[in-house]
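Q: got a predicted structure here, sequence first:
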Amino acid sequence: MPSAGGMALTKNELIGIMLRLAIFGVCSYYGIKWVVDQMDPTRKQKIQAQKQAQKLMSRIGVKGVKLSEYEMSIAALLIDPLGISVAWRDIGGLKDIIEEIQETVILPMKKRHLFRSSSLLQPPK
């Protein structure tokens, strides 16, 4: 079946052309992606932040969570609570503030049963 230009493509030739175009498209995509990644001035910092965040997340027991690039940069700034070596006795001159923190933050976490909502705090039925 001749075409308008006088040249007909067989089915195999058409498949070959389409396959070459697909391969060229994939190679172009990954080539451009690689060039853009190499041109990124913050690439090393992002990789380091990602490694640090993954190490911290595995240390605190968070596994199997996929984070975005932005979330990963924030996670890299988190501090492992088990790695903090400061005790209440190390904080000098703030006795009133320490007592307030212990009463308002720590006590409700340790003694949850004392701070459960009662029927007095609920709206009437």
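A: Yes, it's here.

Q: CA only for contacts and neighbour counts going forward, please
A: OK.

Q: residue boundaries of the helices in the chain?
A: Here the chain has its helices, by DSSP state H, at 11-39, 43-59, 69-75, 95-101, 107-110.

Q: reformat the ones you listed as a markdown table; add mean neighbour count and distance to residue 85.
A: Putting the helices of the chain into a markdown table (neighbours: other Cα atoms under 10 Å; distance: least, Cα to Cα, whole Å) gives the following:
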| stretch | mean neighbour count | distance to residue 85 |
| --- | --- | --- |
| helix 11-39 | 11 | 39 |
| helix 43-59 | 15 | 16 |
| helix 69-75 | 15 | 20 |
| helix 95-101 | 12 | 17 |
| helix 107-110 | 12 | 20 |
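
Q: this is the comparison structure:
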Amino acid sequence: MSGSSSITRNEVVQFVLRISLVSIVTYYSAKWLMKNLDPTNKSKKKAIEKAEDILRKLGPNIKRQAVTNLNDYELVIASHLVVPENISVSWDSIAGLDHV
């Protein structure tokens, strides 16, 4: 019963390795393609850089990992934070608040 149609162990290992390699290449290619086809990719990168800069000014011991763990909504909010030192307007500058 051992005819020429039997598969050797070496052939099975080669088949599994080929399938694994093709799967890995396909996964990373699809991941790269999805990232580069995202129309908001450039704006996300700019928002991440701006949020990192602002959070670094607000708290010097905030880690970069904290910014990378933010979702899109949180990233937009973080990129619009205002550092108190950058506010040039005081209560005296606002008209109508003389009595306050």
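A: Yep, that arrived. Keep in mind it's a predicted model, so treat the numbers as computed, not measured.

Q: same list (the helices of structure 1) but as CSV, adding distance to residue 1 of structure 1.
A: Shown next, in CSV, are the helices of structure 1 (distance: least, Cα to Cα, whole Å):
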stretch, distance to residue 1 of structure 1
helix 11-39, 12
helix 43-59, 55
helix 69-75, 54
helix 95-101, 87
helix 107-110, 82
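
Q: need the counterpart of residue 34 of structure 2 in structure 1.
A: Aligned by TM-score structural alignment, residue 34 of structure 2 pairs with residue 36 of structure 1.

Q: so for residue 82 of structure 1, which of the helices of structure 1 sits nearest?
A: With Cα to Cα as the measure, helix 43-59 is the member of the helices of structure 1 nearest residue 82 of structure 1 (9.4 Å).

Q: what angle sits between that closest one and helix 11-39?
A: 90 degrees (axes from the mean of the first three to the mean of the last three Cα atoms, to 10 degrees).

Q: any idea how far helix 43-59 of structure 1 is from the chain center?
A: 10 Å (Cα atoms, centre = their mean, to the nearest Å).

Q: good, wrapping up.
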